[in-house]
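Chemist: how would this look folded up:
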Amino acid sequence: MHERMLTVPDEAERKNLAGFIGHALRLDESAVIRMRRRGPDHVSVWAATGFDALATRTIVGTVNPDDTSAAGDTLLAALSHASGELIDPGFSMDSAWRGALPPAEGFEHLDDVPAHVLIELAQRGNALAQEHGSSSGPPVSLLDQEVLEVSGPSITAGISMRAIFALTAMGFVDVNRINETELVRVRASRSWIRLDARFGSIYRHRGGSIPLMVAR
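Modeler: Sure, this is the predicted structure:
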């Protein structure tokens, strides 16, 4: 067995992982996927979104070593050709991963926002981006704009268009697959805000760009 190995026993989970990687590659054709063991039988997979936000989804499986990165295109190809639960992630891309991952704990629940509200905000943002954007993409002023403010017992945090664009671009909320009751949970720590949707989560550092070192 290869020293580096991702094990995903369930075919549906392999399809979930392939969908996650596919969305990440549409945002960045050279996307790097980070895989980190979470407990005895789960793996959290991470990708940068291009919106100064991180996307993550947790699948049932194991990875060796416990924290490693792989090229998204290589990993997706390995998944498409896998005949069973063992997936060779290819060469290590650990040196290509930029920025720290957020802490696993320390988040306060602020509010639950209807998913359709976030989709409507994304659609309005896309319309503005097409009207005022350029060949280099949406204007920074639009991306940085905080369009929702949510509060909890001790924290108030704003949700920027960057986080909402990342959420929809990764397919974590989908206009074709939601109902009026679907919610996105908003949590925050002193340093991070996270949006937990049905198909994955978005993390954005509250200081803007993702830090090189962990900030708790």
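Chemist: for the rest of this, base every contact and every neighbour count on C-alpha atoms.
Modeler: Will do.
Chemist: now find how far off-centre stretch 9-19 is within its chain.
Modeler: 16 Å (C-alpha atoms, centre = their mean, to the nearest Å).
Chemist: contacts for it, please.
Modeler: 8, 57, 59, 60, 61, 76, 79, 80, 84, 85, 86 (C-alpha atoms under 8 Å, 6 or more residues apart in numbering).
Chemist: and the nearest residue to the last one once chain neighbours are set aside, how many residues sit next to it?
Modeler: Nearest in space to residue 86, with sequence neighbours left out and distances taken as C-alpha to C-alpha, 6 or more residues apart in numbering, is residue 7 at 4.7 Å. Counted with other C-alpha atoms under 10 Å, residues neighbouring residue 7 total 19.
Chemist: residue 183 against residue 118, yeah?
Modeler: No. Taking contacts as C-alpha atoms under 8 Å, residue 183 lies outside contact range of residue 118: 9.7 Å.
Chemist: make JSON lines out of the contacts of stretch 9-19 and add distance to residue 142 and neighbour count.
Modeler: Shown next, in JSON lines, are these (distance: C-alpha to C-alpha, whole Å; neighbours: other C-alpha atoms under 10 Å):
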{"residue": "8", "distance to residue 142": "39", "neighbour count": "23"}
{"residue": "57", "distance to residue 142": "27", "neighbour count": "21"}
{"residue": "59", "distance to residue 142": "33", "neighbour count": "20"}
{"residue": "60", "distance to residue 142": "37", "neighbour count": "18"}
{"residue": "61", "distance to residue 142": "38", "neighbour count": "22"}
{"residue": "76", "distance to residue 142": "32", "neighbour count": "23"}
{"residue": "79", "distance to residue 142": "36", "neighbour count": "22"}
{"residue": "80", "distance to residue 142": "37", "neighbour count": "13"}
{"residue": "84", "distance to residue 142": "44", "neighbour count": "13"}
{"residue": "85", "distance to residue 142": "43", "neighbour count": "14"}
{"residue": "86", "distance to residue 142": "43", "neighbour count": "19"}
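Chemist: next, the second sequence, to be compared with the first:
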Amino acid sequence: MTKLQVPDVGERESLGTFVARLVRLDAQAVVRLRARGDGIVDAWAKTPFDVLATRSVVGEVDPRDLTVSGNELLAALSVAGGELMNPGRPQDLMWRSELPGGAGFRFVEELPVHVVTDVTDRGLAVARENLGPKGTPPTSLLDQEVLTVSDEDTELKISLRCLFALAGMGFTGSADDRVRVSANSGWLRLDARYGAVLRQRRSLLPLVF
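Modeler: Predicted coordinates:
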């Protein structure tokens, strides 16, 4: 039997909000729960924008790496109640995405949330005018790089995919908050108040002078 224990009610509500947002974006989504050695459970999900989303809570999961249905996990969190629950049947074969390692991310820059929100809203307006046959924006639009951040060593370009995922999961918080941008050799990461999104990349791009 699978087990998920999240003692704090606020943490359970936080995880429930994460899963509810995900299921709203993709009714067939699965959630991967991974225990860390410091008593933290990381919840991972692949959004429809081909971007990973993650949120962490204090707790334990058994087995320590488990993929379950988003709908079943949401029911366990919102209906069953209590700190110890059955998160759902194992569906490990449904997880087909690589996960980034936890180490090696280097901070590059912070972006004001109001800037991120403004660019996202303009992108959404264009997306609504250019929906494809399945009601989704074209890949060419999602792949548009709309923000660039840099420090003395690195330049990172952020696509609409990442911004749409950040907004769709409700991660950004208030207009006064900031989004932290970091990267390692394989991944770009955007950390906001309520969670993070990650997108695979080939390599860090050095600045050219």
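Chemist: select from the contacts of stretch 9-19 of the first structure every entry located in helices.
Modeler: 76, 79, 80 (DSSP state H).
Chemist: out of these, flag the one nearest to residue 194 of the first structure.
Modeler: For these, the residue nearest residue 194 of the first structure by C-alpha to C-alpha is residue 76; the value is 25.9 Å.
Chemist: against residue 202 of the second structure, how distant is the aligned partner of the closest one in the second structure?
Modeler: Applying TM-score structural alignment, one finds that residue 76 of the first structure aligns to residue 74 in the second structure. With the distance defined as C-alpha to C-alpha, to the nearest Å, residue 74 of the second structure ends up 34 Å from residue 202 of the second structure.
Chemist: check residue 44 of the second structure too.
Modeler: 21 Å.
Chemist: out of these two, which sits in the busier spot?
Modeler: residue 44 (23 against 10).
Chemist: quick one: what's aligned to the residue nearest to residue 86 of the first structure in the second structure?
Modeler: In the second structure, residue 7 of the first structure lands on residue 5 (TM-score structural alignment).
Chemist: one step back: most widely separated two among the contacts of stretch 9-19 of the first structure?
Modeler: Among the contacts of stretch 9-19 of the first structure, 57 and 84 lie farthest apart (C-alpha to C-alpha), at 20.8 Å.
Chemist: quick check, central residue of the second structure?
Modeler: Central residue of the second structure (C-alpha atoms, centre = their mean): residue 53, 1.3 Å from the mean position.
Chemist: for whichever helix or strand it is part of, the distance to its chain's centre please.
Modeler: Using DSSP states H and E, residue 53 of the second structure falls within strand 52-58. Centre-to-centre, strand 52-58 of the second structure and its host chain are 7 Å apart (C-alpha atoms, centre = their mean).
Chemist: what range in the first structure matches that strand?
Modeler: Using TM-score structural alignment, the partner range for strand 52-58 of the second structure is residues 54-60.
Chemist: still on that earlier bit, of residue 183 and residue 118 of the first structure, which one has the most company?
Modeler: Per other C-alpha under 10 Å, whichever of residue 183 of the first structure and residue 118 has more neighbours is residue 118, with 24 against 20.
Chemist: counterpart of the more buried one over in the second structure?
Modeler: Aligned partner of residue 118 of the first structure by TM-score structural alignment: residue 116.
Chemist: for its match, which residues are in contact?
Modeler: So residue 116 of the second structure contacts 163, 179 (C-alpha under 8 Å, 6+ apart).
Chemist: name the SS class of it, please.
Modeler: helix (DSSP: H, G, I helix; E, B strand; the rest coil).
Chemist: quick one on the thing from earlier: contacts only, for the residue nearest to residue 86 of the first structure.
Modeler: Per C-alpha under 8 Å, 6+ apart, neighbours of residue 7 of the first structure: 61, 62, 63, 85, 86, 87.
Chemist: how close does the alignment partner in the second structure of the fifth one sit to residue 73 of the second structure?
Modeler: Yep, that's residue 86 of the first structure we're talking about. By TM-score structural alignment, residue 86 of the first structure lines up with residue 84 in the second structure. Using C-alpha to C-alpha, residue 84 of the second structure is found at 12 Å from residue 73 of the second structure.
Chemist: do residue 80 of the second structure as well
Modeler: 10 Å.
Chemist: comparing the two, which residue is more hemmed in?
Modeler: It is residue 73, of residue 80 of the second structure and residue 73, that has more neighbours when counted by other C-alpha under 10 Å, with 24 against 13.
Chemist: my read: the more buried one touches residue 19, true?
Modeler: Yes. Proximity of residue 73 of the second structure to residue 19 meets the contact threshold set by C-alpha under 8 Å, at 7.5 Å.
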